[in-house]
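A.B. asks: pasting the sequence and the predicted model now:
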Amino acid sequence: MSRFFPHPLLSLALTAMWLLLTRFSLGNLLLGAAIALIAGWAMGALHPRRVRLRRWDLLAKLLCIVTWDILKSNATVAWAILTNGRGGKRRSGFVCIPLELRSINGLALLAIILTATPGTAWLEHDQDSGLLLLHVFDLRDGDDWSGLIRNRYEAPLLEIFG
């Protein structure tokens, strides 16, 4: 049974979502179930590695930091856009940040954090050297961004994922 339905909860949730997005009919039920079954097989073929978290307690603290930074960044970017013509001090650019973090899960979470924060975008990461290329909407000082990312996000992620 588990070979035919490798991820039954995922398949059930996808079928339910399909039926919520379309009108309920027997054809939509069969099509949604077929799509969900194929998605379950695809997930079964991926076999993701089990995530090992060393410090669960830091996840809540990191979530609070990220939430605050996203709210603050939204206001900052909105203000920069609204006052674009005044002073002409805004300058976007690229920053290279050396990272110590090597965990794939930690890097994925860092990418989500940086991309979800308005004003920054994760562009590239070199696994060999650990360099992260980050685009910043309002770049003032590259070293400031490097310290901010390393101290505020990378340090807790290093403790969480090891």
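C.D. replies: Noted; the coordinates are in hand.

A.B. asks: going by C-alpha atoms from here, please, whenever you check contacts or count neighbours.
C.D. replies: Fine.

A.B. asks: ok, now how distant is the residue most central in space within the chain from residue 106?
C.D. replies: Centroid check for the chain by CA atoms, centre = their mean gives residue 112 as the closest residue, at 1.8 Å. Distance of residue 112 to residue 106, given as CA to CA, to the nearest Å: 10 Å.

A.B. asks: try residue 146
C.D. replies: Applying CA to CA to residue 146 and residue 106 gives a distance of 17 Å.

A.B. asks: show me which of those two is the more surrounded one.
C.D. replies: residue 106 (22 against 18; other CA atoms under 10 Å).

A.B. asks: what segments of the protein are helices?
C.D. replies: With DSSP state H as the criterion, the chain has helices at 8-21, 26-46, 57-82, 104-116, 142-148, 155-161.

A.B. asks: nearest to residue 129, out of these?
C.D. replies: Residue 129 lies closest, by CA to CA, to one member of the helices of the chain: helix 104-116, at 13.8 Å.

A.B. asks: quick check: buried residues in that closest one?
C.D. replies: By 16 or more other CA atoms under 10 Å, the buried positions in helix 104-116 come out as 105, 106, 107, 110, 111, 113, 114, 115.

A.B. asks: could you dump those to CSV with distance to residue 42?
C.D. replies: As requested, these are exported to CSV (distance: CA to CA, whole Å):
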residue, distance to residue 42
105, 20
106, 24
107, 23
110, 26
111, 24
113, 27
114, 28
115, 26
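
A.B. asks: so which of the residues you listed is the closest to residue 160?
C.D. replies: Checking these one by one against residue 160 (CA to CA), the nearest turns out to be residue 106, at 8.0 Å.

A.B. asks: put this next to the previous one:
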Amino acid sequence: MIPAQPWLPMPLLSILLLAVWLMLQQSLALGQVLLGGFLAIVIPLLTRRFWEHQPTIKRPWLLVRYILRLLGDIIVANLEVSKLILDPRGRMQPAFIEYPLELEELFPITILASTITLTPGTVSANLRQDRRTLLIHVLDTDDIPATIDTIRERYERPLKEIFGC
């Protein structure tokens, strides 16, 4: 991990900005690298007062495993949703689930909510003001407690380990 400096408050964001700039320009010319580097330093400096404190990633290799699991789950969920939609009998059982959160920090909660929304067949609909409950719409479930357990084991607990919260 690159440590934050006063002139580089969010090093990972700066690296991401530079990489996106270079990909958008489709060039590694010195001028593009210098301009991208300048923007990658200046943009975080100008916007840092709008950003909330970001928790430190305690176990980055678990994050890689988390992303790979998520990609696999997205593929499987796409197939399951396609099967549900194409089923002429239309046996879907949609439901709203009030998911009790174990996570307390906003950034990991946001990642969890985004993960749920990225997975076809589920959408994070609302985070309660007390940040203890996430309202989730599920396209098809016949066992709400099992759905809650699946989300907790596949996504929330790994996020707790990744961020050490």
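C.D. replies: Ah, there it is. For clarity, every value in this text was computed on a predicted model and none was experimentally measured.

A.B. asks: which among the buried residues of helix 104-116 of structure 1 gets closest to residue 14 of structure 1?
C.D. replies: Of all the buried residues of helix 104-116 of structure 1, residue 105 has the smallest distance to residue 14 of structure 1: 24.4 Å, by CA to CA.

A.B. asks: residues contacting the equivalent of the closest one over in structure 2?
C.D. replies: Per TM-score structural alignment, the equivalent position to residue 105 of structure 1 in structure 2 is residue 107. Counting by CA atoms under 8 Å, 6 or more residues apart in numbering, residue 107 of structure 2 makes contact with 54, 55.

A.B. asks: measure residue 107 of structure 2 to residue 94 of structure 2 for me?
C.D. replies: Taken as CA to CA, the span from residue 107 of structure 2 to residue 94 of structure 2 is 28 Å.

A.B. asks: for residue 152 of structure 2, same thing?
C.D. replies: Distance, residue 152 of structure 2 to residue 94 of structure 2, using CA to CA: 19 Å.

A.B. asks: between the two, who's got more neighbours?
C.D. replies: Using other CA under 10 Å, the more surrounded residue of residue 152 of structure 2 and residue 94 is residue 152, with 18 against 14.

A.B. asks: distance of the residue opposite that one in structure 1 once aligned relative to residue 7 of structure 1?
C.D. replies: Matched by TM-score structural alignment, residue 152 of structure 2 corresponds to residue 150 in structure 1. Computed as CA to CA, the residue 150 of structure 1 to residue 7 of structure 1 distance reads 37 Å.

A.B. asks: kindly report the same for residue 83 of structure 1.
C.D. replies: Between residue 83 of structure 1 and residue 7 of structure 1 the computed distance is 50 Å (CA to CA).

A.B. asks: between the two, which is the more surrounded one?
C.D. replies: Using other CA under 10 Å as the criterion, residue 83 of structure 1 and residue 7 rank with residue 7 on top: 18 against 12.

A.B. asks: now do the residue nearest to that one when sequence neighbours are not counted: how many residues are near it, please.
C.D. replies: Closest residue in space to residue 7 of structure 1, ignoring its immediate chain neighbours: residue 40 at 5.3 Å, by CA to CA, 6 or more residues apart in numbering. Residues lying near residue 40 of structure 1 (other CA under 10 Å) number 21.

A.B. asks: now do residue 68 of structure 1
C.D. replies: Residue 68 of structure 1 has 12 neighbouring residues, counting by other CA under 10 Å.

A.B. asks: also residue 48 of structure 2?
C.D. replies: 12.

A.B. asks: same check, this time on residue 51 of structure 2
C.D. replies: 9.

A.B. asks: and residue 137 of structure 2, by the same measure?
C.D. replies: Residue 137 of structure 2: 20 surrounding residues under other CA under 10 Å.

A.B. asks: can you check the one 10 residues further on too?
C.D. replies: Number of residues near residue 147 of structure 2 (other CA under 10 Å) recorded here: 16.

A.B. asks: what of residue 61 of structure 1?
C.D. replies: Neighbour tally, residue 61 of structure 1, other CA under 10 Å: 12.

A.B. asks: cool, and residue 86 of structure 2?
C.D. replies: 10.

A.B. asks: aligned to it, what sits in structure 1?
C.D. replies: Taking TM-score structural alignment, residue 86 of structure 2 has residue 82 as its aligned residue in structure 1.

A.B. asks: surely residue 56 of structure 1 and residue 159 touch.
C.D. replies: No - using CA atoms under 8 Å, residue 56 of structure 1 is not in contact with residue 159; the gap is 9.5 Å.

A.B. asks: those two: which is more packed in?
C.D. replies: More crowded of residue 56 of structure 1 and residue 159, by other CA under 10 Å: residue 159, with 16 against 12.
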